[in-house]
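Visitor: Starting from these lines, generate the structure:
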Amino acid sequence: MKLSPAASWFLLAFGVWSWFIWVSFVRNLWKNGSGLAFDAAGDPTSYFWVHLTLAVTSFLLGTAVGVIGLRGVRAVRRASRTEPDTGAGSAA
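Guide: Prediction:
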């Protein structure tokens, strides 16, 4: 399967976005002082475990999508280097 350059870049950007968003989310979840993520004794609540599971799953899926995008971008670049430059259509 071949991805277009635009689709490859979109998938790569989505993967980077996932790293940024979900790492930030888990960091904020860990620091949560509202009583939702941790009870009075400091133990994680079910809210914490559910949201940590959602974040890790989304992080892993975003990573997989980003890897697909990266492979597509690399393939596009590799293909553009191996194509002979005929000079057709280029204005000096």
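
Visitor: from here on, contacts and neighbour counts on C-alpha atoms
Guide: Fine.

Visitor: For the residue nearest to the spatial centre of the chain, which residues are in contact?
Guide: When Cα atoms, centre = their mean is applied to the chain, the residue found nearest the centroid is Gly15 (1.7 Å). Contacts here follow Cα atoms under 8 Å, 6 or more residues apart in numbering; on that basis Gly15 touches 62-67, 69.

Visitor: any chance of these in JSON lines, plus secondary structure and neighbour count?
Guide: Putting these into JSON lines (DSSP: H, G, I helix; E, B strand; the rest coil; neighbours: other Cα atoms under 10 Å) gives the following:
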{"residue": "Gly62", "secondary structure": "helix", "neighbour count": "22"}
{"residue": "Thr63", "secondary structure": "helix", "neighbour count": "20"}
{"residue": "Ala64", "secondary structure": "helix", "neighbour count": "15"}
{"residue": "Val65", "secondary structure": "helix", "neighbour count": "21"}
{"residue": "Gly66", "secondary structure": "helix", "neighbour count": "24"}
{"residue": "Val67", "secondary structure": "helix", "neighbour count": "17"}
{"residue": "Gly69", "secondary structure": "helix", "neighbour count": "25"}
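
Visitor: One more, so I can put them side by side:
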Amino acid sequence: SWVIWITFARNLFKDASGLAFDDAGDPTAYLWVHLALAVTSFILGTAVGVIGLRGVRANARA
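Guide: Alright, predicted model coming up:
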């Protein structure tokens, strides 16, 4: 999840097709929605990773 969304976020800010930024260079709704998706994915991915790591550590101690 992190690799995919980090790559997507980088490409989003380099976008030259007019989806992320309009002709004046202002951010569009497309940028904001996809940025919110990326941030949410980062948070959820980190939470799942932390829970998984804690589970693995607890299992190793048992």
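
Visitor: Kindly provide the TM-score of these chains.
Guide: Scored against TM-score structural alignment, normalised by the length of structure 2, the superposed chains reach a TM-score of 0.90; 62 aligned residues with a Cα RMSD of 0.9 Å.

Visitor: gap between the residue nearest to the centre of structure 1 and Gly62 of structure 1?
Guide: 5 Å (Cα to Cα, to the nearest Å).

Visitor: Now list whatever residues contact both of the two.
Guide: Contacts common to Gly15 of structure 1 and Gly62, judged by Cα under 8 Å, 6+ apart, are absent.

Visitor: Isn't Leu12 of structure 1 up against Ala64?
Guide: No - under the criterion of Cα atoms under 8 Å, Leu12 of structure 1 makes no contact with Ala64, lying 9.6 Å away.

Visitor: quick one, what contacts the counterpart of Ala9 of structure 2 in structure 1?
Guide: Aligned counterpart of Ala9 of structure 2 in structure 1: Val26 (TM-score structural alignment). Taking Cα under 8 Å, 6+ apart, we find Val26 of structure 1 in contact with 52, 55.

Visitor: picking up where we left off before, now, among the contacts of Gly15 of structure 1, which is nearest to Ala55 of structure 1?
Guide: Distances from Ala55 of structure 1 to the contacts of Gly15 of structure 1, taken as Cα to Cα, are shortest for Gly62 (10.2 Å).

Visitor: mind checking what that closest one lines up with in structure 2?
Guide: By TM-score structural alignment, Gly62 of structure 1 lines up with Gly45.

Visitor: Can you get me a residue count around the residue nearest to that match when sequence neighbours are not counted?
Guide: Spatial nearest neighbour of Gly45 of structure 2, chain neighbours left out: Ser1 (6.4 Å); criterion: Cα to Cα, 6 or more residues apart in numbering. Neighbours of Ser1 of structure 2 under the rule other Cα atoms under 10 Å: 11.
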